[in-house]
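S.K.: curious how this folds, go ahead:
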Amino acid sequence: MAACSVFSSLRSQLSKVRRLAGCVECVECVHTGRWMLSADKALLVKLRKTTGYTFINCKKALEKFNNDVTLAEHWLHDQAQKEGWSKASKLENRRTSEGLIALLRKENAAVMVEVNCETDFVARNEMFQQLVQDVAFATMEHHQSRVHAGYVKSLMSAENVCKLAVPEGSSVADQLALAIGRLGENISLRRAVSVGVPADWRMGSYVHGAVLGRSEVSMGRYGALVVFQGGPEGQEEVLGKKLGQHIVGEAPLSLGEVGDVPCGETETRLLPQTFLLEPQYTVGQYLALQNARVFDFIRFKCGEETQ
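M.R.: Model prediction:
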């Protein structure tokens, strides 16, 4: 009888709270005895849309912080990151052959990075694509923070890139863990390169299989950077793109020398290769016609084996 009396009293109190609160429902926290607001439906929809977390987790976060969206979002990020680090250790041996190449250019500098995941489905996910862009910006900021003179090409290890800070202030490693926690796949940073050139040199670039992203970052399955000098005045960007397209399509392994004789279909030197866009010329011959010279190039293919 005593138990029934207690439950009756609780129901009466709950009814009073609901009448006072109008349309806002309340629930009692069993562990603390405090009254907590249940998740507001409009806020729940907003939090779900802005964060991408599950409906259940968003509801739990709003109830935990009495519908304070800011606190709920911070808590969700913290939980996802903790879960991500745990998942990362469990998934680290799973193969990551999909993903994206990102290429970012600013004035006389450029960076190219590769971030990998397990499936093409995740590679198309907006959160993964934002992560790839953040890595590119972090790499560019690191490059621009250092004093450079002349031509500089810096290959960065995955370990060093993971230590860099992303625009939000956390590290690349933390953002990787966060993405793993939310997307449920192994995600890894494979490589990054930054390039700086003198004022009278030029850089060309091309990304194949491009996906939509921030306008200044190009992302796709293949990427190429080419460092050159000369070319028709006002047409340097066009020439650089053509050279980048050739490098992506023909996959040269070395530059070669001016005047090298082509050795057939298996030619892997850039200059003696048949120029992809104008096959009546070799790359070397085409450059001579344009009064241009290539000094270096870099080609990334997503998921390829690297030394």
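
S.K.: alpha carbons only for contacts and neighbour counts from here, please
M.R.: Will do.

S.K.: so Phe295 touches Val227, yeah?
M.R.: Yes - between Phe295 and Val227 there is a contact under Cα atoms under 8 Å: 5.6 Å.

S.K.: those two: who's more crowded?
M.R.: A count of neighbours by other Cα atoms under 10 Å puts Val227 above the other of Phe295 and Val227, at 22 against 13.

S.K.: the more buried one sits in which helix or strand?
M.R.: If you go by DSSP states H and E, Val227 is part of strand 222-230.

S.K.: what's that strand packed up against?
M.R.: Judged by 3 or more Cα pairs under 8 Å, 6 or more residues apart in numbering; DSSP states H and E, strand 222-230 is in contact with strand 98-106, strand 202-208, helix 236-250, strand 292-301.

S.K.: next, the angle from that strand to helix 236-250.
M.R.: 140 degrees (axes from the mean of the first three to the mean of the last three Cα atoms, to 10 degrees).

S.K.: enumerate the positions of strand 222-230 that are buried.
M.R.: 222-230 (16 or more other Cα atoms under 10 Å).

S.K.: distance between that strand and the chain's centre?
M.R.: Relative to the mean C-alpha coordinate of its chain, strand 222-230 is positioned 22 Å out (Cα atoms, centre = their mean, to the nearest Å).

S.K.: which residues outside that strand are in contact with it?
M.R.: Residues external to strand 222-230 that are found in contact with it (Cα atoms under 8 Å, 6 or more residues apart in numbering): 101-103, 112, 197, 200-209, 236, 240, 243-245, 247-248, 290-302.

S.K.: taking those residues, please make a PyMOL selection of just the buried ones.
M.R.: Buried members of the contacts of strand 222-230, defined by 16+ other Cα under 10 Å, are picked up in PyMOL with:
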select buried, resi 101+102+103+112+197+201+202+203+204+205+206+207+208+236+240+243+244+245+247+248+290+292+293+294+297+298+299+300+301+302
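
S.K.: please give the structure of this sequence too, so both can be compared:
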Amino acid sequence: MATITAAQVKELREKTGVGMMDAKKALVSTDGDMEKAIDELREKGMAKAAKKSGRIAAEGLAHIELSGNTAAIIEVNSETDFVSSNDKFQTLVKDIATTVAKNKPADMDAALQLSMGEGTIDDAVKNLTAVIGEKISFRRFQLVEKTDSQNFGSYLHNGGAIAVLALLEGADEATAKDVAMHVAAINPQYVSRDEVPSEVLEHERAVFTEETKNEGKPENIVPKIVEGRLNKYLSEISLADQEFVKDSDKTVAEFVESKGGKLVSFVRFEVGEGIEKAENNFVEEVMGQIK
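M.R.: You can find the predicted model right below:
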């Protein structure tokens, strides 16, 4: 049997919102498999689906720059949030985004070797690390191209804690920015339900089926309830189906259509998503609950 650590229990609690003992029991039951533990808790009606983005741990800034029909969205990390407010750090982030948008590198290795200032992007990152005394890293970027009939919408939340780049066919930049703001706030996983992989649908259908059966519902109405729950799930993760934050009477797709446009794509960077940061006081937290 796998050894269940305090850190695993904490992670499962953060992803599902269940109590410490319930989280530990689920991990023991699934031999430490986090995803199976989440499914088990959901089947028991104790937890909702965990967000795919993971915990937010690292600091830094995300940024977006446009160059003609090309947009670059990037993330640069630092060790502390104090550095994020540093003028030199902010200038570095903006310069990297501008350089990437103009030069369209194929991958991160190529991006790091792009000329910027008196050296390369890699040189600039290392130089600022030396000046500030804190590790700086250019973590990721994505390039998005548009046609002349399409519109970019960019939005930075809280100065760059979240950056969203939306792309619409038709409409205008103001509409595209409204969509970007919605994506920043609601965090959809797909543009439309048609993009959801079949294996994801089958997995959710299986979980909803077990959850419904465990509620004691009559066997003959289980499929109908499951499809209803699956439809609700799809409306929550699909941008097109979500209620628009500025007008709940419309879905996002309906809002965009009312402006003469159509959803094409979006990219959302949240600083630090998926990066784990060491937590030094969790043992004390657990001991405090035991007492």
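
S.K.: TM-score of the superposition?
M.R.: With the length set by TM-score structural alignment, normalised by the length of the second structure, the two chains reach a TM-score of 0.59; 186 aligned residues with a Cα RMSD of 2.4 Å.

S.K.: thinking again about what came up before, just tell me the aligned range of the strand holding Val227 of the first structure in the second structure.
M.R.: Strand 222-230 of the first structure corresponds to residues 162-170 in the second structure, going by TM-score structural alignment.

S.K.: and that stretch, how far from the first structure on average?
M.R.: On superposition with the first structure, the mean distance recorded for stretch 162-170 of the second structure (mean Cα distance after the TM-score superposition for the first structure) is 1.0 Å.

S.K.: buried residues in the helix or strand where Ile38 of the second structure lies, which are they?
M.R.: In the assignment (DSSP H and E), Ile38 of the second structure maps to helix 34-43. Using 16+ other Cα under 10 Å as the test for burial, helix 34-43 of the second structure gives 34, 37-43.

S.K.: mind putting these into JSON lines with distance to Gln8 of the second structure?
M.R.: Shown next, in JSON lines, are those (distance: Cα to Cα, whole Å):
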{"residue": "Met34", "distance to Gln8 of the second structure": "8"}
{"residue": "Ala37", "distance to Gln8 of the second structure": "11"}
{"residue": "Ile38", "distance to Gln8 of the second structure": "12"}
{"residue": "Asp39", "distance to Gln8 of the second structure": "15"}
{"residue": "Glu40", "distance to Gln8 of the second structure": "15"}
{"residue": "Leu41", "distance to Gln8 of the second structure": "15"}
{"residue": "Arg42", "distance to Gln8 of the second structure": "17"}
{"residue": "Glu43", "distance to Gln8 of the second structure": "20"}
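
S.K.: let me know the closest of those to Phe244 of the second structure.
M.R.: Phe244 of the second structure lies nearest to Arg42 out of the buried residues of helix 34-43 of the second structure, by Cα to Cα, at 27.3 Å.

S.K.: so Glu28 of the first structure touches Met36, yeah?
M.R.: Yes - the criterion here is Cα under 8 Å, and Glu28 of the first structure meets it with Met36 at 5.9 Å.

S.K.: picking up where we left off before, so the helix holding Ile38 of the second structure corresponds to what in the first structure?
M.R.: Taking TM-score structural alignment, helix 34-43 of the second structure hits no residues over in the first structure.

S.K.: which residues sit in contact with Val248 of the first structure?
M.R.: 206, 208, 222-224, 299.

S.K.: may I see those residues organised as CSV, with distance to Val161 of the first structure added?
M.R.: CSV is the format used below for those (distance: Cα to Cα, whole Å):
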residue, distance to Val161 of the first structure
Tyr206, 23
His208, 24
Tyr222, 20
Gly223, 19
Ala224, 20
Arg299, 19
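
S.K.: tell me which two of those residues sit farthest apart.
M.R.: His208 and Arg299 (11.2 Å).

S.K.: Asp87 of the second structure -> the first structure?
M.R.: So, by TM-score structural alignment, Asp87 of the second structure is matched to Glu126.

S.K.: just give me the neighbour total for its match.
M.R.: Glu126 of the first structure: 13 neighbours (other Cα under 10 Å).

S.K.: ditto for Thr80 of the second structure
M.R.: Neighbour number of Thr80 of the second structure under other Cα under 10 Å is 14.

S.K.: okay, it and Ile132 of the second structure: tell me how far apart.
M.R.: 11 Å (Cα to Cα, to the nearest Å).

S.K.: can you pull out the helices in the stretch 1-150 of the first structure?
M.R.: Taking DSSP state H, counting those that start in this stretch as the criterion, the stretch 1-150 of the first structure carries its helices at 2-21, 41-51, 55-64, 69-91, 120-123, 126-144.

S.K.: packing partners of the fifth one?
M.R.: Based on contacts counted as 3+ Cα pairs under 8 Å, 6+ apart, the elements that helix 120-123 of the first structure packs against are strand 98-106.

S.K.: check the mean deviation of the strand it packs on from the second structure.
M.R.: Here the mean offset of strand 98-106 of the first structure against the second structure after fitting is 1.0 Å, by mean Cα distance after the TM-score superposition for the first structure.

S.K.: give me the helices and strands touching that strand, please.
M.R.: On a contact count with 3+ Cα pairs under 8 Å, 6+ apart, strand 98-106 of the first structure meets strand 109-117, helix 120-123, helix 126-144, strand 217-220, strand 222-230.

S.K.: rebuild the helices and strands packed on strand 222-230 of the first structure as CSV, extending it with distance to Asp174 of the first structure.
M.R.: Output for these, formatted as CSV (distance: least, Cα to Cα, whole Å):
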stretch, distance to Asp174 of the first structure
strand 98-106, 18
strand 202-208, 27
helix 236-250, 32
strand 292-301, 25
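
S.K.: fine by me, we can end here.
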